[in-house]
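Undergrad: give me a model of this one.
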Amino acid sequence: MDLDTVRTFVAAADAGQFQEAAAELAVTQQAVSKRIAVLERGLGVRLFTRTPRGAELTIDGQAFLPHARELLRVAERAAASVHTGRRPLRVDIIASRGAASGLMRGFHQAHPEIDLDVLMLFDIETAVAAIRSGAIDASFRAVAAPGRPLPEDIASVRVLDEPLQLLTGPAHALASARSVTVAQIVGHRIWMPGIVPGTEWAAYYDDLVAAFGLTIEATGPNFGSDALLDTVADTPALATFMSERTRLVWPADHGLRRIPVTGPTPVYPHSLLWHRDNPHPALATLRAHLAATAAGHHDAGTWMPDWVIPR
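TA: Predicted coordinates:
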């Protein structure tokens, strides 16, 4: 069904005269009559009856009118969904409790006029493919893992270097420390069941282990952060690493401790990825906001893998 004929029908129905509809659509009255005739032939019914006062809807025309309006609304929404100036900015934040989620909440508070679609993709390959296909506009990632450089059409910028903290239960040997050095953690069991081989965070922690001789265990099923916190709180032999900006809530009787790590401080590098040819105007606004508000870069006394893309 041709949308021009549907649009002409709605204009004529609203105006009650073909002549006024022609003026509204900037076409001739003859063109309006032809379009209505084409629509009537396609539907197999008469939509208007000519009267001395103009054109009145038949019963079939009255029945068709609300559906015609909905067709035009659907068409408008469909066009808006691919129009970068009108559709929401789509951003991958990996997880709902991490630093990227907080950065996007801050962006939304600063720019409530910008529509956002926030989603969570698991691995960097999926995120890059979604950026290249146009399914998303940007993604927060730690780039790039060894042997997996970004495609040339993908741009990136470091937006945040997030310190790691040691999370322990109240009975852990390090629980009373105000801070711990990396050397002090050596020999303690660090349990992180969320590490998945092949991800950028797995590459990060592999290098951390190799650099400092730490013991990180990723054994057992990953039942999520609540189960991790329960286990660490109840087991003096286990601790875990937690990023500084990760938002977690636990029962008061858990007695968990978040302890800064120093000498050096391992920092997790968050970067924003996007397609170099992406024209969405809100993408530039997001990049400017992050440059102004998320400049948490730590050089002196910090550590990160040598494969991390420089700022």
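Undergrad: okay, CA-based contacts and neighbour counts for the rest of this
TA: Will do.
Undergrad: in the stretch 101-250 of the chain, which spans are strands?
TA: Applying DSSP state E, counting those that start in this stretch to the stretch 101-250 of the chain gives strands spanning 116-119, 138-141, 154-168, 180-181, 189-191, 215-217, 238-243.
Undergrad: just those: most buried one?
TA: Among the strands of the stretch 101-250 of the chain, strand 138-141 has the highest mean neighbour count (mean count of other CA atoms under 10 Å), at a mean of 27.
Undergrad: pretty sure H297 is touching P266, no?
TA: No. Look at H297 against P266 with CA atoms under 8 Å: they stay out of range, at 12.0 Å.
Undergrad: who's more crowded, the two?
TA: Each of H297 and P266 has its neighbours counted (other CA atoms under 10 Å); P266 has more, 24 against 16.
Undergrad: want to put them side by side, so please do this one too:
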Amino acid sequence: MDLETVRTFVTAADAGQFQEAAAELAVSQQAVSKRVAALERELGVRLFTRTPRGAEPTIDGQAFLPHARELLRVADRAALSVRVGRRPLRVDVINLRGAASGLMRDFHRLHPDVELDVLKLFGIDEAVAALRSGTIDATFRAVGAPGHPLPADIASVRVFDEPLQLLTGPGHALASARSVSLPELAGHRIWMPGIAPGTEWAAYYDDLVAQFGLTIESTGPNFGSDALLDTIADTPALATFMSEQTRLVWPTGHGLRRIPVTGPVPVYPHSLLWHRDNPHPALAGLRAHLAALPQAPEAPDGTWVPPWTPSS
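TA: Below is the predicted model of the structure:
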């Protein structure tokens, strides 16, 4: 149903004259008549009766009028939901418990007037498609992975590096270590069931394995972080990588250990991506907030990122 014809009908019904409706809509009286006639043909009924005083809704017109008003209200709400400056800033993060999610909480605390929607998409290709369609305004992703080129209309800037730690149960051979180097992890089974082949984070761990001779297993279904923690706690032969900034809570009896990884420190490189033509007013504020973040102190043994990671 053409909303312009519906809006014209409601305006004419309220005005009582096609001439006054035309003036309010800034169109000709002939245009009002044509729109009303088109709506009458679509509905198969007459909506107005001509009178000496102008035009009055027929019985069918009176029946249709409240529904027409509701159609216009729904249309206005729909437009308002996506109108720049009137809708939330929609930001995608790779992990709702990770560092990017924490940064968005900090941003919201400092900018409570900015309405936010924080969501989690599957991979960088899905996130880039959402940026280009306008479904989201920004995303935190590792960029540069082979097979995942960025289109020219997508901008990116590297904003922070997220250090990884080793998570073990109390019976693991490395559970008492104060730190562990990447070369020392060779020969130990690292279980990460959330790795999905073909994603940018899978490319990250593929390169980590190739450079340091690690064994990372992604077999078995991914039942979520709680099930992962249960398995790591109960299986001395298994460990997993976890961001040092990931917020985790586990039962006291698990006795899990978070062990820093060194020599060098593996970090996951997060970049902020956005569409170059995105006009959302809060996007510039988010970018400025991230640009002002204090730089993490340099690790004594340096950090490791895949060779395809851009420097900025």
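Undergrad: can you give me the TM-score here?
TA: Overlay of the two chains. TM-score (TM-score structural alignment, normalised by the length of structure 1): 0.84; 311 aligned residues with a CA RMSD of 3.0 Å.
Undergrad: how deep is the spatially closest residue to V38 of structure 1 that is not a sequence neighbour tucked in, by neighbour count?
TA: Distances taken as CA to CA, 6 or more residues apart in numbering put T5 closest to V38 of structure 1, at 7.5 Å, once the chain neighbours are dropped. Close neighbours of T5 of structure 1, defined as other CA under 10 Å, add up to 21.
Undergrad: for T5 of structure 1, helix, strand, or coil?
TA: helix (DSSP: H, G, I helix; E, B strand; the rest coil).
Undergrad: check the one 4 residues further on too.
TA: When the structure is split into helix, strand and coil by three-state DSSP, F9 of structure 1 lands in helix.
Undergrad: counterpart of it in structure 2?
TA: Using TM-score structural alignment, the equivalent of F9 of structure 1 in structure 2 is F9.
Undergrad: coming back round to it: the strands of the stretch 101-250 of structure 1: which one's closest to D277 of structure 1?
TA: strand 154-168 (8.8 Å; CA to CA).
Undergrad: that closest one - contacts with which helices or strands?
TA: Contacts defined by 3 or more CA pairs under 8 Å, 6 or more residues apart in numbering; DSSP states H and E place strand 154-168 of structure 1 against helix 124-133, helix 225-234, strand 238-243, strand 257-262, strand 265-275.
Undergrad: hmm, 7 Å instead?
TA: If contacts are counted by 3 or more CA pairs under 7 Å, 6 or more residues apart in numbering; DSSP states H and E, strand 154-168 of structure 1 sits against strand 238-243, strand 257-262, strand 265-275.
Undergrad: what's the neighbour count on the closest residue to L3 of structure 2 other than its chain neighbours?
TA: Of all residues not flanking L3 of structure 2 in the chain, L72 sits nearest, at 7.2 Å (CA to CA, 6+ apart). For L72 of structure 2, the neighbour count with other CA under 10 Å is 16.
Undergrad: Three-state assignment for L72 of structure 2, please.
TA: Classification of L72 of structure 2 using three-state DSSP returns helix.
Undergrad: hang on, the earlier thing: now render the helices and strands packed on strand 154-168 of structure 1 as a markdown table, adding distance to V209 of structure 1.
TA: Output for those, formatted as a markdown table (distance: least, CA to CA, whole Å):
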| stretch | distance to V209 of structure 1 |
| --- | --- |
| strand 238-243 | 12 |
| strand 257-262 | 15 |
| strand 265-275 | 11 |
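Undergrad: to S139 of structure 1, which of the ones you listed lies closest?
TA: Comparing those by their distance to S139 of structure 1 (CA to CA), the top pick is strand 265-275, with 5.1 Å.
Undergrad: returning to that earlier point: please name whichever of the strands of the stretch 101-250 of structure 1 is nearest to R77 of structure 1.
TA: Ranking those by proximity to R77 of structure 1 (CA to CA) places strand 116-119 first, at 15.8 Å.
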